[in-house]
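Student: Sequence and predicted structure below; questions after.
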Amino acid sequence: MDNPWSGVVSLEVDGVKRAMSLTLGALAELEAALGDDTLVALVERFESGAFSSRDVLALIVAGLRGGGWDVEREGLLSAQIKGGPMGAARAAAQLLARAFLLPEERRA
């Protein structure tokens, strides 16, 4: 399911492997969820390691919705994510990186 060339990252939620993708619509929803915050600030927080659990959850929700799963933030609050909080953070960072890399920069 993972496809670095198209920006897809897989995440196992409650034992089901799901595709995540930051489509244009998912990015617009992410911006709305961030409010006054910006995508640039979000990227900077991930690059510096200063991201929050709110950042991770917002990215996961946007990515899952972009991947085709109609999920809401509240639906993930008690979900079991493979790898726990670190697995979720790793997947969120990978998703964000793949969304903004040029095709020739993408690697597995």
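Tutor: Structure's in. What do you need?
Student: alpha carbons only for contacts and neighbour counts from here, please
Tutor: Noted.
Student: contacting residues around K17?
Tutor: S10, L11 (CA atoms under 8 Å, 6 or more residues apart in numbering).
Student: and the helix or strand harbouring it, which residues are buried?
Tutor: Assigned by DSSP states H and E, K17 belongs to strand 16-20. For strand 16-20, burial by neighbour count (16 or more other CA atoms under 10 Å) applies to R18, A19, M20.
Student: I'd like to know which elements the next helix or strand after that strand is packed against.
Tutor: Counting by DSSP H and E, the next helix or strand C-terminal to strand 16-20 is helix 24-34. Applying 3 or more CA pairs under 8 Å, 6 or more residues apart in numbering; DSSP states H and E, we find helix 24-34 packed against helix 53-66.
Student: Compute the inter-axis angle for the helix it packs on and helix 24-34.
Tutor: Angle between the axes of helix 53-66 and helix 24-34 is 150 degrees (criterion: axes from the mean of the first three to the mean of the last three CA atoms, to 10 degrees).
Student: in helix 53-66, what's buried?
Tutor: Buried, per 16+ other CA under 10 Å, within helix 53-66: D55, V56, L57, A58, L59, I60, V61, A62, G63, L64, R65, G66.
Student: In addition, the following structure is provided for comparison:
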Amino acid sequence: MAITQRGEIDAVIGGETRTLCLTLGALAELESRLQAGDLVGLAERFSAGRVSARDLTAILGAGLRGGGNAITDDDLARFAIEGGLKGAAEIAARLLKATFGDAA
């Protein structure tokens, strides 16, 4: 079960409720993978509201691993997400809000 005070959320991914969290390690992974440079760069990128499928995979994958799930991005790509692309975007938005607050 997610602890919201720690920036965790729960989401159904691959038919299972999983905890996602953008820990410092997960954020460092995102900075590197998305070539954002720093946390401000990540927040600015996501607050612009333009997110690619690659971004969604990176956000959800990093969040899953930060939440303690041993899942690769390739594993994630094979999982069904309730609501499809829209559902994935909603999960990513909830996770970013839990991490960055209203700035994301």
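Tutor: Done, it's in. What you see is a predicted model; the values in this text were computed from it and never measured.
Student: want to try JSON lines for the buried residues of helix 53-66 of the first structure, with distance to A88 of the first structure as columns?
Tutor: Formatted as JSON lines, the buried residues of helix 53-66 of the first structure follow (distance: CA to CA, whole Å):
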{"residue": "D55", "distance to A88 of the first structure": "11"}
{"residue": "V56", "distance to A88 of the first structure": "7"}
{"residue": "L57", "distance to A88 of the first structure": "8"}
{"residue": "A58", "distance to A88 of the first structure": "11"}
{"residue": "L59", "distance to A88 of the first structure": "10"}
{"residue": "I60", "distance to A88 of the first structure": "8"}
{"residue": "V61", "distance to A88 of the first structure": "11"}
{"residue": "A62", "distance to A88 of the first structure": "13"}
{"residue": "G63", "distance to A88 of the first structure": "12"}
{"residue": "L64", "distance to A88 of the first structure": "12"}
{"residue": "R65", "distance to A88 of the first structure": "15"}
{"residue": "G66", "distance to A88 of the first structure": "16"}
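Student: before we move on, the earlier item: give the aligned range of the strand holding K17 of the first structure in the second structure.
Tutor: Counting by TM-score structural alignment, strand 16-20 of the first structure lines up with residues 16-20 of the second structure.
Student: how big is the offset of the matching stretch relative to the first structure?
Tutor: Superposing on the first structure and averaging over aligned pairs (mean CA distance after the TM-score superposition for the first structure), stretch 16-20 of the second structure comes out at 0.3 Å.
Student: Who are the packing partners of the longest helix anywhere in the first structure?
Tutor: With secondary structure taken from DSSP state H, the first structure has its longest helix at helix 84-100. Judged by 3+ CA pairs under 8 Å, 6+ apart, the packing partners of helix 84-100 of the first structure are strand 9-13, helix 53-66.
Student: just to revisit the earlier point, quick one: the strand holding K17 of the first structure to chain centroid distance?
Tutor: Its chain's C-alpha centre lies 11 Å from the corresponding centre of strand 16-20 of the first structure when counted by CA atoms, centre = their mean, to the nearest Å.
Student: what's the angle between that strand and helix 84-100?
Tutor: Using the same axes, to 10 degrees: strand 16-20 of the first structure against helix 84-100 is 30 degrees.
Student: Nothing else from me, thank you.
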